[in-house]
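[1] Fold the following, please.
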Amino acid sequence: MRQNGIHHITAIAGPARRNLDFYTNTLGLRLVKKTVNFDDPGTYHFYYGDEAGQPGTILTFFPWEHAAPGRLGVGETQETVFRVPEGSVGYWTQRLIENHAPHELPQKRFGETVLSFKDPDGMRLALVAVPGIENEPAWTTSDVPAEHAIRGFHSASLLLDKAAATGAILTDVFGFTEIAREGTLTRYKAADTALGGIIDLREAGGFLRGRPGAGSVHHIAFRAENDAVQAEMVKRLAENHGIHTTEQKDRDYFRAVYFREPGGLLFEIATDAPGFAVDEPAASLGQELKLPHFLEESRGAIEDILPKVA
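    Have a look, this model is predicted:
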């Protein structure tokens, strides 16, 4: 069966070292790739995920040391949500307290227990307790044991002035189906995709537009199994929705096209291949600074500019 759903989510952060510490230490994710923003090589591009760096587990950041804070508003991602085992909410609540991470009391959403919190830049995150996933493979650290470790994305919620046109793209182009409604929230599911298989659309007509900055999501990437599937999605966007994408861009670990969906969010369609082990062994992902071939001749200058991180 074709796998749809979220490929990765890319956000903007402040200081690189602080970002790296929070996501690898506090949340226990694996740094699967340390590279640079291909369009702004004086800035890191960190990729966090599970042990293998599977699509549906990857949260990435452009950390700018002096980035101004973003502002929540329509036309942006409201919350990025991870999956954790059903019995882990208490563990994570205590861990967030110990690490001084702002958080809310657990609440119910579509019948699931949701623990919302923020990272040091104010990015809105959540953990959802999912039954039956405790035996799924998990990246573990000395601080976060396997029985509580994060198992990839659960969902992302998008804040929109009007949701219908965005919902039409989710269903027609990306293979999602509307499965539930709760207040102003509409839930879409990508068949039986476990990792990143849910998108929630929250309609908030008349709300201020978002302002990008530290703590805000830059774009959401959806999966395409290969170039042919990506091309099919591009064709459907043009023919059925009047939306044209950029040309395909080689990001070394996937090939991507980009477009603005009707609500104003930047969407990407990313191929599953070649993956993050294409330029370093799977066992040592994220340990060395990796550069695209066209930047290798500038490695010394780039390393001099980049902030020092562990």
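
[2] Could you use CA atoms for every contact and neighbour count after this?
    Noted.

[3] And the helices in the chain?
    16-21, 89-98, 164-172, 227-241, 299-305 (DSSP state H).

[4] Out of those helices, which is closest to residue 189?
    Residue 189 lies closest to helix 164-172 among the helices of the chain, at 9.0 Å (C-alpha to C-alpha).

[5] relative to helix 227-241, how tilted is the closest one?
    140 degrees (axes from the mean of the first three to the mean of the last three C-alpha atoms, to 10 degrees).

[6] Which residues does helix 164-172 contact?
    Contact with helix 164-172 is made by 176-178, 188, 201, 236-237, 241, 261-263, as judged by C-alpha atoms under 8 Å, 6 or more residues apart in numbering.

[7] Let's see this one next, to set against the first:
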Amino acid sequence: MTIATSGLHHVTAIAGDPQRNADFYLRTLGLRMVKTTVNFDDPGTYHLYYGDEAGRPGTLMTFFPFHGAPPGKHGNGQATATAFSVPEHSLGWWQRHLHEAGVHTERARSRESEEVLTFRDPDGLVLSLVAHPQPDPRRPWDNGVVPAEHAVRGLHSVTLSVDSAEATVEMLAGMGLSLLAEEGNRLRFAAARGEPGSLVDVLVRPGAERGLVASGTVHHVAWRAPDESTQAAWRSELAENGVSVTSILDRQYFRSVYFREPGGTLLEIATDEPGFTADEPLLELGRALKLPPWLEPNREQIEAMLPRLELPSENNPRGAVS
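    Alright, predicted model coming up:
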């Protein structure tokens, strides 16, 4: 393919209780709720978006929280870990903070030139904080919960677990990612200049059990396209190369196409435009349930199906009215 992504757009996972999910990502990890909406394909379920102040591509972690969803199973054929970027020398603070929140962490360890702290969210989703000596220029969401000098800058990387690497590597190369490093059975690929937010690790585990996507697992990984024309050209190339790819879908805040990489993980190409201020101002992001125009006539029924969700005042920029 002739089109190359600039990096990760977002990662979407399955959760259980939406309030528990919001409390963890807003208060424990210190992210901002940048959009409270619904799963457009299943509007009886929330779709919650967390990120930096504006929900910029590359900072986004999103969830479909299904009440009573059974636990998933981590394994081959899925993204088995999601990592966030934090400043160098921040992991000691995070280890104490997570311990105080009742979150068990694995002792920080070195991987290449990075320090990594691994833990799980309340539904069992595997997460990591990665501190790298190279500064991450992305500005954090500063809400007073996590000090800005330690706060999450955005996504760092995802890990895809596969039976064999060859076909997955070929597709990643076709998306413009290049091999950056190899350590045992872990291959690291990078888009653009290899900065945090543009990385994917391929973990090769021949014969390992297949994963099951349900609560506590990643549903899909989205890669960036700058605009709709680039996305359309990319979709055409995928189809011409024999990849089964969806039509372009309107997700209100971006446009999407979906396909699977050969190892089994569901991938998405999402546009950077139009962004989360398309239907509410920056100061009010995430505070009200937003519906796309085609679901707005059913607002009353949709709201009746959704459980109540309370957002902490910290989700508002300082000085904004609660």
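
[8] Need the TM-score from the superposition.
    The TM-score (TM-score structural alignment, normalised by the length of the first structure) is 0.96; 308 aligned residues with a C-alpha RMSD of 1.5 Å.

[9] Could you check the helices of the first structure and tell me which one is nearest residue 279 of the first structure?
    Of the helices of the first structure, nearest to residue 279 of the first structure by C-alpha to C-alpha is helix 299-305, at 15.9 Å.

[10] Distance to residue 107 of the first structure and mean neighbour count added to the helices of the first structure, as a markdown table?
    Below are the helices of the first structure laid out as a markdown table (distance: least, C-alpha to C-alpha, whole Å; neighbours: other C-alpha atoms under 10 Å):
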| stretch | distance to residue 107 of the first structure | mean neighbour count |
| --- | --- | --- |
| helix 16-21 | 27 | 18 |
| helix 89-98 | 11 | 14 |
| helix 164-172 | 25 | 17 |
| helix 227-241 | 36 | 16 |
| helix 299-305 | 44 | 13 |
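
[11] residues contacting residue 199 of the first structure?
    155-158, 187-189.

[12] ok, back up a step: got CSV for the helices of the first structure, with distance to residue 146 of the first structure too?
    Below are the helices of the first structure laid out as CSV (distance: least, C-alpha to C-alpha, whole Å):
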stretch, distance to residue 146 of the first structure
helix 16-21, 19
helix 89-98, 12
helix 164-172, 33
helix 227-241, 35
helix 299-305, 35
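
[13] Out of the ones you listed, flag the one nearest residue 276 of the first structure.
    So among the helices of the first structure, helix 227-241 is nearest, using C-alpha to C-alpha, at 17.1 Å.

[14] Which residue ranges of the stretch 151-300 of the first structure form strands?
    Secondary structure of the stretch 151-300 of the first structure (DSSP state E, counting those that start in this stretch): strands at 153-160, 177-182, 185-189, 198-203, 217-224, 249-250, 255-260, 266-271.

[15] What's residue 244 of the second structure aligned with over in the first structure?
    Using TM-score structural alignment as the criterion, residue 244 of the second structure maps onto residue 244 of the first structure.

[16] Please tell me how far that match sits from residue 233 of the first structure.
    11 Å (C-alpha to C-alpha, to the nearest Å).

[17] do residue 153 of the first structure as well
    22 Å.

[18] go on, residue 250 of the first structure?
    Taken as C-alpha to C-alpha, the span from residue 250 of the first structure to residue 233 of the first structure is 17 Å.

[19] got it, and residue 264 of the first structure?
    From residue 264 of the first structure to residue 233 of the first structure the distance is 19 Å (C-alpha to C-alpha).

[20] ok, and the closest non-adjacent residue to residue 40 of the second structure?
    Once flanking residues are discounted, residue 40 of the second structure sits nearest to residue 251: 7.6 Å by C-alpha to C-alpha, 6 or more residues apart in numbering.

[21] For residue 188 of the first structure, which residues are in contact?
    167, 170, 176-180, 198-200 are the contacts of residue 188 of the first structure under C-alpha under 8 Å, 6+ apart.

[22] Filter these down to the buried ones and hand me the PyMOL line.
    Buried residues within those, by 16 or more other C-alpha atoms under 10 Å, are selected in PyMOL with:
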select buried, resi 167+170+176+177+178+198+199+200
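
[23] can you redo the contacts of residue 188 of the first structure as CSV with distance to residue 50 of the first structure?
    Formatted as CSV, those follow (distance: C-alpha to C-alpha, whole Å):
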residue, distance to residue 50 of the first structure
167, 29
170, 25
176, 24
177, 26
178, 28
179, 27
180, 29
198, 18
199, 20
200, 23
